[in-house]
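S.K.: What follows is a predicted structure for the sequence shown.
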Amino acid sequence: MNLFSDIRDLVIDTLAAMQGAGELPEDLDFANVTVEPPRDPAHGDMATNAAMVLAKPAAMKPRDIAQVLAARLADDARITSAEVAGPGFLNLRLDAGVWQAILRAVLAEGADFGRSDLGAGKRVNVEYVSANPTGPLHVGHTRGAVFGDALASLLDFAGYDVTREYYINDGGAQVDTLARSVFERYREACGLEPEIADGLYPGDYLVPVGAALKAKYGESLLDKGEEDWLEELRDFATDAMMELIRADLKALGVEMDVFYSEKSLYGTGRIEAAIESLRDKGLIYRGTLEPPKGKMPEDWEPREQTLFRSTEHGDDLDRPIMKSDGGWTYFAPDVAYHFDKISRGFDALIDVFGADHGGYVKRMKAAVSALSDGKVPLDIKLTQLVKLWKNGEPFKMSKRAGNFVTLRDVVDQVGADVTRFHMLTRKNDAPLDFDFDKVTEQSKDNPVFYVQYAHARVCSVLRKAAEAGIDAADATLGDADLARLGHEAEMTVIRKLAEWPRLVDTAGRANEPHRVAFYLYELASEFHSLWNRGNDEPGLRFLQEGDPATSQSKMALARSVAVVISAGLGILGVTPAEEMR
C-alpha cells in the first residue's frame, strides 16, 4: 500500500476528468505532477504541485487550475479538505480512516509492507567491492561493500531481479607482484630471511600463505627461477587472497552471487569479441591523441594507437584500447567484462567504484552505451573516503595489513551492524568520519543506537503486554479499534509510517540506500518523541492499565513502527535489536 501513489493516482484521474469537462486542455503531460509531504506539517497531510506544473502548458493561471482541482478532490471520501495556498499549491488533509488503514496494512503485510513493483522484475547487475586480490579488504572497501550490498537489497525490495557480483582483478601486473611477495614469505617459511623489496606487499597476512606454500612444495621451489614458479604462485596466492576476502565479506554480512575472474577474459576470445563489436559499429580506429592536460607540447611524443571513439557516446576524449606494442590497455578487459554483462541479458548495470575512479566514469559509460546501442543503462556510484577516529585522534594503521586499516579491524571493534549502519549515514559521494567512540555511544546523536533503541522499546512493550495477559498478535492488533488513536503525536508517527513505501520508490529510482538510513532515524525520532510525551501524559502510554482495548490500539501503532524499522534495517543488512545492553 503506497498512500502517496494512491493519492497521486486520484489527482491524475481528477485532472483527466477536468480535461473531459473542458476545464483543462487536452494533450497535457502529467509526468511531473507530484504528491508528497508538505514542507510544513501544519499545512496538511499531503501537497501537490499539479497546478504549478500545468499552468504554463495549459496557458492558465495556477490558482485557477488549483481551485477547480480542489473542488473536485473534495468529493472523494478520502479527502477531508483541499486548500489552495500561495500561487497555486494545493494542500490536502485526509480522513482519519485513511491513516487507520495504514496501520492495518502494516500489520497485515508485515515485512512486505512497502515492497514495490518499481523494478517490474527487470534484471539488474550490481558490481561492488571488486578489490584487487592482493590482501585483506581495507576500510575504503568496507564502505563500498556496505553501500553496494544495501543498494542490491533496496533494489530487490523495489521489485528488481538483482545479481550481486564481484569482479576479481586477477589479470594484471599486481598479481605478479603478489606472487613475488608470497615467494618471499615462502622463503621465510623455509628458514631464510625474506627480502621485501620496494613495490612488494609487506603485510603479515602473507605469512600463512607462505607457510601453506611450503607445506605443499616443501623446499623444492627455492632453487628454481621465477619463470618456473611465477604462474603457479599467481594462482595459489590469488586463491588464498580470495579466500581471505570472502571471509572478510562474510564477517560484514555480504554474500555475492557471482565472482567473475578478469583472467578468464584472456586467451578466450572474449576481449577480441567485445572490441570487434565496437569495430563493427565504426568505433575503433587508428589515430593519435592530443597531449594530456598539464604536459607541454615539447614533452609529448605523439604515437599512433588503436582507439575507441568514446566521444560519440558522451566521453571527453577517445580512449586507447590497444597499446602500440599490440597488447591490450587496462581498459580493454573492462570493456569486455561489461560486454559479457550485457550478453548475459541484464536490463541495467550498476558499478560501485572508489573515489579514485572518478576519471573512469565517462569512458565506462560510453563503452556500455556503445556496446548495448544505448539500451542498457550503466549507473556508476563513487564512494568517498572514510576517515577513522578513536579517542579524538586518527585511528592507527593495522600492522597486519602493512599499510592500511582493514575491514576486520573495524568490524572487530564495533561489530557488523554498527559498521553497516554508520557507513550509510552519509550519501555515498560525501566523505564520512567513522569515530569508534561516537558510533558506540548510547545517545540520540548516534543514529544506529537511536534506531535500534526504538525497535527494542517496542519489543519491551510487547513483552509487558504478554505479562499482563493482553493479546498482542499482529492479527489481533490489526482488528483493534484504531479510532482510539487521534493525538497529534500519534498521528505524526502514522504519517511517517505512510511515507515508507514512497521512500522505497524514491530511493530505488535514485539508487540511494542512504535514504533508508535517514528515514529510519526520522521514524525513530518521532516514535521516541511520542514515548517521552507519555511520561508526562499518561493517556499517550502504550499500555493503559485496566483498558486492554485502548492498549491494543496503541500497541498496533508501536508494533507497526517495529515492523517498518525491521524492514528498513533488513535492507541495510542490520539485525534489529530486541533489547539494549
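M.R.: Looks like it arrived, so ask away.
S.K.: okay, CA-based contacts and neighbour counts for the rest of this
M.R.: OK.
S.K.: Beyond the helix or strand G97 falls within, next helix or strand please.
M.R.: Element membership of G97, judged by DSSP states H and E, is helix 96-109. Remark: after helix 96-109, the chain's next helix or strand is strand 123-127, criterion DSSP H and E.
S.K.: So which elements touch the helix or strand immediately after that following strand in the chain?
M.R.: For strand 123-127, the succeeding helix or strand toward the C-terminus, using DSSP H and E, is helix 139-157. For helix 139-157, the helices and strands in contact under the criterion 3 or more C-alpha pairs under 8 Å, 6 or more residues apart in numbering; DSSP states H and E are strand 123-127, strand 161-168, strand 348-354, strand 386-390, helix 407-414, helix 416-423, helix 500-510, helix 548-572.
S.K.: hold the first one in mind and look at this next one:
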Amino acid sequence: MADISSTQHLFAQVLARVHAVCTAELGIAADLSRVVVEPPKDPTHGDMATNAAMVLAKEAKAKPRDLADKIAGRLRAEDIVAAVDVAGPGFINLTLKSSVWTDSLRAILRAGNAFGESAIGAGEKVNVEYVSANPTGPMHVGHCRGAVFGDALASLLQLSGFDVTREYYINDAGAQVDVLARSAFLRYREALGENIGEIPDGLYPGDYLKPVGVALAAEHGKALLAKPEAEWLPLVRAKSIDMMMEAIKGDLAALNIAHDVFFSERSLVAGGNNRVAETIDFLRAKGDVYEGRLPPPKGAPVDDYEDREQTLFRATNFGDDVDRPLLKSDGSYTYFASDIAYHRNKFDRGFHNLVDVWGADHGGYIKRVEAAIKAVTDGKATLDVKIVQLVKLLRNGEPVKMSKRSGDFVTLREVVDEVGKDAVRFMMLYRKNDAVLDFDLAKVIEQSRDNPVFYVQYGHARGHSIFRTAREEVLHDLPEDEGIRLAYLASAAFDRLADPAELSLLRKLAVYPRTVEAAAAAHEPHRIAFYLYDLASDFHALWTKGRDLPYLRFIIKDDAEMTKARLAMVQGVVTVLASGLGVLGVGAPNEMR
C-alpha cells in the first residue's frame, strides 16, 4: 500500500485501505462504490468513519454488526490505524496514528500553494454563467451576491481540475432595453438644456443615465430630436447598452471579477443567422414542437398563458409541468425561446456541463430550461441551476436607505466603496446561496471574532507575525521568501508535534483537499468559507492556549527544534488559509492595519 503522504489526500488513501480489507474479508467481487470514508459527526468517535459493513452486509450474507467486527479486526493491523471501534448497527470508527497527521503536514510543505488542487475535474469543460444582469442600470447588492458566488464557484472548479469558462449573458433583446433607450433619450434632451420635469412612470428614474444623455448629445448634437422614434431608438439603445455594460464591467472589476465571455442575446437573431428559428425548427423536426392550445392554468395564473392556437415546446416530455410557448401573439419570440437557443449554443461550443447562477425570482423557471436542455442535447448535457437568495442590507441592524443615484436600490459599488472588496466577497459566501443573507455594513468591518472575514484574514496575518518574531528571537536564518521557507521548514522534527491541540489543528489542515473536492462536487463554495473560519478559530485558540501554557507557545526561545516544528505547523495554516481565501477571491494579508 502506498505511503499516506504520497497520495492526493488522506481520505483517498484510507478509503483504498478500507476497500482492500473489505475485498480480502469478503472473498467476493463486492460493489465497493457505495463504501465511503468521512469524518464522524462526533469527533470523540475518532478521526474517520466508514459505512462499509452496512452497505456490504447483503452481498456478504452476514449481519452488518458481525461483518463490521471482522473488517475492524483486519483494519487494526493497518500501520496507520491506532484504534478501531464498531458502533451501533455496524458503523466502523477509526482513530489514526499521530504520524498520519504529521505526514500530512509534510505533504502541505511539499505541495506549497498547490496543496488542495485536485484532478477530479479531469479537464472537463464547464460553463459557469453568472450575474447576467439586464444592462439597464448599475448593479445592485442582489447582483453582487450572484456575482461573488459565481466567481468563487468558477475558481473552486478550476482548483478541482475543471476547464472553466466564466460567462455573462447580456439580455439586450427584450422590451426592457427599449425602455432603457427611451429613458436615455429623455436624459439626452435634458443634456441639450430641456427641462424634462419628473421622470414618467415606466421609465428608469436614476441619475446613472445622465452620462448617457451627455454622451448622446456630444455625439449627435440635436440631430436625434428631428428623427422619429423608429430611427433614433436603435441608435440610442446601442449607445445605452454599451455604456451600461462598461459600467457593469467596472462594478465587477471593483470585486475583481472578470468574465471570459460576454454573450449577447441579440446576437442570436442578428447578422442573418437566426439561431432561435434554427433551434425551433430543430425541435420541430424531432417532434418536440407543435401547434396547439394550452389548458387554462390551475390555481395561480401563469404569466405566459394565452388561450389561443400557438407554437409550443413539449416540455412535459422532459419533466416540466406544462408545455411552453415559443412565440408571442405578435409573432416575436418568447424569452424562453431565446433561452433554449442560447443553451443550445453553449452545447455546440463544447460545453456538456452547465452551471447557471440565477436570482431568487427565477426558481419557477428551472424545470422548463432543464427540459429544453434535455431536448436540444439529447440528454448529453447537464444543467445545475444555483439560486441566489436575497440580500438584506443593514447598518447596525437597521435597513439601509435606498440610493439616490440608482433611484430605488443600493448599488454594488456603494457597498464595495464603504466596506471593501474582501468583506463583501467573504460575507456574500458565508451563508449557503439559497438562504436569505443579512449583510450588516457596520458588523463586516468590526475587528472581532464575530466578524468572520476579519477573523480569517487575521489568522493569516498572525502566522506571518509569528514568522517575523521567530526570525528576530530564535531562528535568525528563517527565510522570508515563502518558497525557500517551505523547504527550510520541511526538515523540522515533526514528531515533536504531539500535543492533542496540535494534532487537532493538523487534522483540520489535512481535510482541506477533501473539503475542496466536496465543495466543488456540490457546487457550494460556502463550504470553503465555513472551513476557513473553523481553521482560523482552531489556530487562534492554540495561540491563546500558549499564553496560559508557555510550553505550547509557537516560539520557545531555548528550544529551536521545537520552534521550527511549530513554525512548520504555522506554515501549514498560512498555506491553507491563503489557498482558501484565493478560492473565495479574498485577500490574504501578511499584516492587519
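M.R.: Arrived safely. Here the structure is a predicted model, which is why all the values come from computation and not from measurement.
S.K.: related to what we said a few turns ago, nearest to M322 of structure 1, of the helices and strands packed on helix 139-157 of structure 1?
M.R.: strand 161-168 (21.5 Å; C-alpha to C-alpha).
S.K.: What's the average distance for the closest one when superposed on structure 2?
M.R.: Mean deviation of strand 161-168 of structure 1 relative to structure 2 after superposition (mean C-alpha distance after the TM-score superposition for structure 1): 0.2 Å.
S.K.: thinking again about what came up before, could you redo the helices and strands packed on helix 139-157 of structure 1 as a markdown table and give each row distance to E184 of structure 1 and mean neighbour count?
M.R.: Rendered in a markdown table, the data for these read as follows (distance: least, C-alpha to C-alpha, whole Å; neighbours: other C-alpha atoms under 10 Å):
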| stretch | distance to E184 of structure 1 | mean neighbour count |
| --- | --- | --- |
| strand 123-127 | 33 | 23 |
| strand 161-168 | 24 | 20 |
| strand 348-354 | 30 | 21 |
| strand 386-390 | 32 | 16 |
| helix 407-414 | 25 | 18 |
| helix 416-423 | 34 | 22 |
| helix 500-510 | 47 | 20 |
| helix 548-572 | 41 | 24 |
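S.K.: Out of those, the one nearest K61 of structure 1 is which?
M.R.: Of all these, it is helix 500-510 that lies closest to K61 of structure 1, at 29.6 Å by C-alpha to C-alpha.
S.K.: residue range for that closest one in structure 2?
M.R.: Counting by TM-score structural alignment, helix 500-510 of structure 1 lines up with residues 512-522 of structure 2.
S.K.: Now that stretch on structure 1. Mean distance?
M.R.: Once superposed with structure 1, the aligned residues differ from stretch 512-522 of structure 2 by a mean of 0.7 Å; criterion: mean C-alpha distance after the TM-score superposition for structure 1.
S.K.: rewinding a little: nearest to P431 of structure 1, of the helices and strands packed on helix 139-157 of structure 1?
M.R.: Taking C-alpha to C-alpha, strand 386-390 is the member of these nearest to P431 of structure 1, at 6.2 Å.
S.K.: V586 of structure 2 contacts M427, correct?
M.R.: No. Under the criterion of C-alpha atoms under 8 Å, V586 of structure 2 is not in contact with M427, lying 10.3 Å apart.
S.K.: mind listing the helices for the stretch 151-300 of structure 1?
M.R.: 173-189, 207-217, 226-251, 270-280 (DSSP state H, counting those that start in this stretch).
S.K.: Tell me which residues touch the spatially most central residue of structure 1, please.
M.R.: A centroid search over structure 1 (C-alpha atoms, centre = their mean) returns L151, at 2.7 Å, as the residue closest to the centre. Residues near L151 of structure 1 by C-alpha atoms under 8 Å, 6 or more residues apart in numbering: N511, E512, P513, I571.
S.K.: which one in structure 2 is aligned with it?
M.R.: Alignment note: L151 of structure 1 maps to L153 in structure 2; criterion TM-score structural alignment.
S.K.: separation between its match and K508 of structure 2?
M.R.: The gap separating L153 of structure 2 from K508 of structure 2 is 22 Å, by C-alpha to C-alpha, to the nearest Å.
S.K.: ditto for V400 of structure 2
M.R.: Distance from V400 of structure 2 to K508 of structure 2, counting by C-alpha to C-alpha: 38 Å.
S.K.: now swap in E561 of structure 2 and tell me
M.R.: Applying C-alpha to C-alpha, the value for E561 of structure 2 to K508 of structure 2 is 23 Å.
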